[in-house]
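Q: sequence plus predicted model, see below.
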Amino acid sequence: MRITVIGTGYLGAVHAAGMAEFGHEVLGVDIDPVKIERLSQGQTTIFEPGFPELLRRNIDAGRLSFSTSLEEAAAFGDVHFICVGTPQKPGTNAADMKYIDAVIHGLAPHLHRPCLVVGKSTVPVGTARRLARLISELSPVGAEAEVAWNPEFLREGFAVQDTLQPDRLVTGTASSRAELVLKDVYSSVIDAGTPHIATDLATAELVKVSANAFLATKISFINAISEVCEAAGADIMPLAAALGHDSRIGPRFLVPGVGFGGGCLPKDIRAFMARAEELGVSEALDFLRNVDRVNTNSRHNAVDLAETMLEDSLTGKRIAVLGAAFKPNSDDVRDSPALHVAQALHERGANVRVHDPEAIDNARAAHPALNYALDIDKAIEGSELVVHLTEWPVYRQLDPVSVVGLASVPRILDARNALDIDRWRDAGWKVRAMGRPVR
């Protein structure tokens, strides 16, 4: 099929390459000419394992190209995927729909034949029906330009795998024709046995934000219990392991730390609350306010624990921060807990030096007041405290014996509970970890 993917950020770039990998002819579209030029040359604009090879392979095969023209997109495609951002609107919890609305206003007037416009962005429930009415008013073919919703479930660091081999496929449509078109688009995925949930528009819109709300709740739950463990002198790690053995709960997302961040979970749960309020059912999602509060408190708790380790004063103290990305295998620093903690340490007077394997450039652009090191040893050298904030494998594999002599005072705070703290203690480090007793 001939498919367009409008918006070539993290979601759109990977989705475009994935659709081409399935054998479709794909045109990626973005208003940023620099990004389009780089992608056209096979140069990636994000760090994502496996993506450079996927991009280059499909460009070379002639199945994937890029453009800045929505008019060209309308002429090219039979199916148009919308993959632009829905950030939090300034001054409110609600999602800002201006980018999606801009796509519709730019694309719809050029739709001269029947087609399917498919949203992948996370949006407030009811958006699909609103856009369907707008497209019907603006497009020359009217209602023959249909709308469907196909939420994405990409995990940064595993986006290629999640695109090519998803754990489920959700399609929301308003007609049998639209459902058949999406079955055709995803025929290879469906033939491979991927569970396919075909539903209505509103349900499809709610699936993604409900999944994010559940994951956020699970993360904040274990961080709340971690606070109790800290106060009671208990150990969160065996407690979490015991919970994880319950098949009704499971072990995933039960590792306490500084909470969730990134471009999805924080703004999505806030937008979910805002939409519930608009629908008159705000009390149903009141618990998400506490989820959000616990998540923010987890970051503050890490800063407070760092201050305690430095004898209740951060002023002038040299701190090495390991990690800037919001999670490993990504260069994404949007709402990064690691950078939030690093900035808070800086604002309390500490001299902070940050290391990250991939996210230094993005971190420096977002937080220019911090110091940065391209080498782990340089980050640790002369430090009075090391704070581990992003669970990159390179940090878990770090030999504590080899770096103990670099620190001015060998102290480390494992704010992600990802290190072998006994190994670090045996190497001569004073170690603290979130929710774990002092030893």
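A: Alright, I've got the coordinates.
Q: from here on, contacts and neighbour counts on C-alpha atoms
A: Noted.
Q: residues of stretch 198-212 that come out buried?
A: Along stretch 198-212, these residues count as buried under the neighbour rule (16 or more other C-alpha atoms under 10 Å): 198-209, 212.
Q: my bad, should have said stretch 94-111
A: Going by neighbour count (16+ other C-alpha under 10 Å), the buried part of stretch 94-111 is 94-97, 99-100, 103-105, 107-111.
Q: with stretch 145-156 instead?
A: Applying a neighbour-count criterion of 16+ other C-alpha under 10 Å, the buried positions in stretch 145-156 are 145-154, 156.
Q: correct me, but Arg252 touches Asp246?
A: No - no contact is recorded between Arg252 and Asp246 when judged using C-alpha atoms under 8 Å, the distance being 11.5 Å.
Q: pull up the overlap in contacts between those two.
A: None of the residues lies in contact with both Arg252 and Asp246 under the rule C-alpha atoms under 8 Å, 6 or more residues apart in numbering.
Q: ok, structure two:
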Amino acid sequence: MAHHRLTVIGTGYLGATHAACMADLGFEVLGLDVDKDRIDRLSAGDLPFYEPGLEQVLRRNLAAGRLRFTTSYDEVAEFGDVHFICVGTPQKPDEYAADLSYVDEAVGALAPRLERRCLVVGKSTVPVGTARRLAGRLARLAPANGDAVLAWNPEFLREGFAVEDTLHPDRIVIGVPDDPDAAAWAEQVLREVYASMTAEGSPFIVADYPTAELVKVSANAFLATKISFINAMAEVCEAAHADVTKLSEALSHDDRIGGRFLGPGLGFGGGCLPKDIRAFMARAGELGVDQALSFLREVDAINMRRRIRMVDLARELLGGSFIGRTVGVLGAAFKPNSDDVRDSPALDVAATIRSQGAKVTVYDPQALDNARRAQPSLAYGGSTLDAARDAHVVLLLTEWAEFREMDPDALGAVVAEKNIVDGRNALDKERWRAAGWNYRALGRP
């Protein structure tokens, strides 16, 4: 049912993906951003970030005339039947809480222009209670009165798989208002918008606002806990001279536990998991239930300790000091198939080692431009061999396929010393040791 006209407010990672993919389903879509440079780039078919497969989707739908971009809220209000809010909710400086200024600005700009029946759909990750507050604001500001209805529809995108996750989601969750008529209408509209996905079997879960808001942060809290659990076991394994990769493999065969997100290594980063679990803790404190989430403080602490341990391992291999030594770093993005360096463990480790006196050269297949902006004092190479040249130790910090598959002999020919620390447990240690490398990894003897 492609007769609804959709708008997407905010064309960052989430918004640009949602706009292009909904157009690919046959909808007419208008994307809005206050950043004119971003709008110009998107309108020219140029994606401002790296996401596999998305640029082709963007260009295909621009060419078909189903997708356009604008900086005008007047145009958006006139055009759209369903308005998706996809703006960022970053962590506030110097505190755990989420910064909701972009969400508030979007609603504040859109609502006074809504003069006919429409659905406003929040997709941004927000603290529980935000939707109810915004629904009140929408009701006060929109000339359409009760005909401008708010729903909440959290996103569950994995960077590197965003097109697949948008077009074929593992679940669709919507939070609807308390008023039964408004709730029924919001559900009907979103069932029509997502009809192709439910036809494929994606579960469609209808909840109230606070439950819908809690789904995304609860999922992220659980994933962060699972990652930090295996990394806590890695700390124990190092002390006990056990192998955390074998431990993880054995645990993964228990179907109550499963193997996904049970990969030991340098821990999580990125623009979502760290800031979302911190905002969740902050909101729990405001609600008077901070003890319920106190375990997330330890989850966060375990995750940050992995970075410290990585630096320590590299320093141990160099005899206790980085001063005057050369370090090659493979990886800058927080995960493979992304150019996102927000809260990247790889870049954090590289910067820390440089601050302790080493010459550090970094290479990443996609994230070099973002890394240079975030850490201009580091050196950057154009290839794996560039980064490793004359290095006394090489660190694998983001598990890109090209690093997992690299030839230990080719790398060995350019380094000063054959020391490697595998921060993601991504390499075959026997192969590397057979090639003469001193191989170390987090959580392994």
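A: The structure has been received and is ready for your questions. Bear in mind that the values here come from a model prediction, so they are computed numbers and not experimental data.
Q: care to give me the TM-score?
A: Structural agreement between the two chains, given as a TM-score (TM-score structural alignment, normalised by the length of the first structure), stands at 0.99; 437 aligned residues with a C-alpha RMSD of 0.7 Å.
Q: mind checking which of the buried residues of stretch 198-212 of the first structure are in strands?
A: By the criterion of DSSP state E, membership of those in strands covers 198-199.
Q: from the buried residues of stretch 198-212 of the first structure, which single one is nearest Asn295 of the first structure?
A: Nearest to Asn295 of the first structure among those: Asn212, at 13.7 Å, using C-alpha to C-alpha.
Q: residue contacts, that closest one?
A: Residues near Asn212 of the first structure by C-alpha under 8 Å, 6+ apart: 264-265, 268-269.
Q: how about stretch 118-130 of the second structure: buried residues?
A: By neighbour count, with 16+ other C-alpha under 10 Å as the criterion, the buried positions of stretch 118-130 of the second structure are 118-128, 130.
Q: onto which residues of the first structure does it map?
A: In the comparison with the first structure, stretch 118-130 of the second structure aligns to the range 115-127 (TM-score structural alignment).
Q: how far off centre is the matching stretch?
A: Between the mean C-alpha location of stretch 115-127 of the first structure and the chain-wide mean there is a distance of 19 Å, by C-alpha atoms, centre = their mean, to the nearest Å.
Q: again, but for stretch 164-174 of the second structure
A: Per C-alpha atoms, centre = their mean, the centroid offset for stretch 164-174 of the second structure relative to its chain is 16 Å.
Q: now do the helices in the stretch 201-350 of the second structure.
A: Counting by DSSP state H, counting those that start in this stretch, residue ranges of the helices within the stretch 201-350 of the second structure are 209-240, 244-252, 273-286, 295-317, 345-355.
Q: redo those helices as a markdown table? Include distance to Val29 of the second structure.
A: As requested, the helices of the stretch 201-350 of the second structure are arranged in a markdown table below (distance: least, C-alpha to C-alpha, whole Å):
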| stretch | distance to Val29 of the second structure |
| --- | --- |
| helix 209-240 | 24 |
| helix 244-252 | 42 |
| helix 273-286 | 28 |
| helix 295-317 | 39 |
| helix 345-355 | 36 |
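Q: which one, of these, ends up nearest to Ser72 of the second structure?
A: Across the helices of the stretch 201-350 of the second structure (criterion: C-alpha to C-alpha), the nearest stretch is helix 209-240, sitting at 28.3 Å.
Q: and that closest one, how far from the first structure on average?
A: Plainly put, helix 209-240 of the second structure ends up 0.5 Å away from its match in the first structure on average once the two are laid over each other (mean C-alpha distance after the TM-score superposition for the first structure).
Q: okay, the buried residues of stretch 145-156 of the first structure in CSV with distance to Pro337 of the first structure and secondary structure next?
A: As requested, these are exported to CSV (distance: C-alpha to C-alpha, whole Å; DSSP: H, G, I helix; E, B strand; the rest coil):
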residue, distance to Pro337 of the first structure, secondary structure
Ala145, 42, strand
Glu146, 40, strand
Val147, 36, strand
Ala148, 34, strand
Trp149, 31, strand
Asn150, 29, coil
Pro151, 25, coil
Glu152, 23, coil
Phe153, 21, coil
Leu154, 20, coil
Glu156, 15, coil
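Q: okay if I get these as a markdown table plus distance to Lys183 of the first structure?
A: Rendered in a markdown table, the data for these read as follows (distance: C-alpha to C-alpha, whole Å):
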| residue | distance to Lys183 of the first structure |
| --- | --- |
| Ala145 | 17 |
| Glu146 | 15 |
| Val147 | 15 |
| Ala148 | 12 |
| Trp149 | 13 |
| Asn150 | 11 |
| Pro151 | 15 |
| Glu152 | 16 |
| Phe153 | 18 |
| Leu154 | 20 |
| Glu156 | 25 |
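Q: residues contacting Arg307 of the second structure?
A: The neighbourhood of Arg307 of the second structure, defined by C-alpha under 8 Å, 6+ apart, consists of 266-267, 345, 348-349.
Q: let me know the closest of these to Glu238 of the second structure.
A: The shortest separation between Glu238 of the second structure and any of the contacts of Arg307 of the second structure is 14.1 Å, and it belongs to Leu266 (by C-alpha to C-alpha).
Q: show me the contacts for that closest one.
A: Contacts for Leu266 of the second structure were tallied using C-alpha under 8 Å, 6+ apart; they are 303, 306-307, 310, 345-346, 397, 423-424, 442.
Q: distance of the counterpart of it in the first structure relative to Trp392 of the first structure?
A: Mapped onto the first structure by TM-score structural alignment, Leu266 of the second structure lines up with Val258. Using C-alpha to C-alpha, to the nearest Å, we find Val258 of the first structure at a distance of 15 Å from Trp392 of the first structure.
Q: distance of Met273 of the first structure relative to Cys264 of the first structure?
A: Relative to Cys264 of the first structure, Met273 of the first structure is positioned 14 Å away (C-alpha to C-alpha).
Q: of these two, give the one with the bigger neighbour count.
A: Shown here are Met273 of the first structure and Cys264; by other C-alpha atoms under 10 Å, Met273 has more neighbours (24 against 18).
Q: nearest residue to that one in space, please, no chain neighbours.
A: Beyond its immediate neighbours in the sequence, the residue positioned closest to Met273 of the first structure (C-alpha to C-alpha, 6 or more residues apart in numbering) is Leu285, lying 6.0 Å away.
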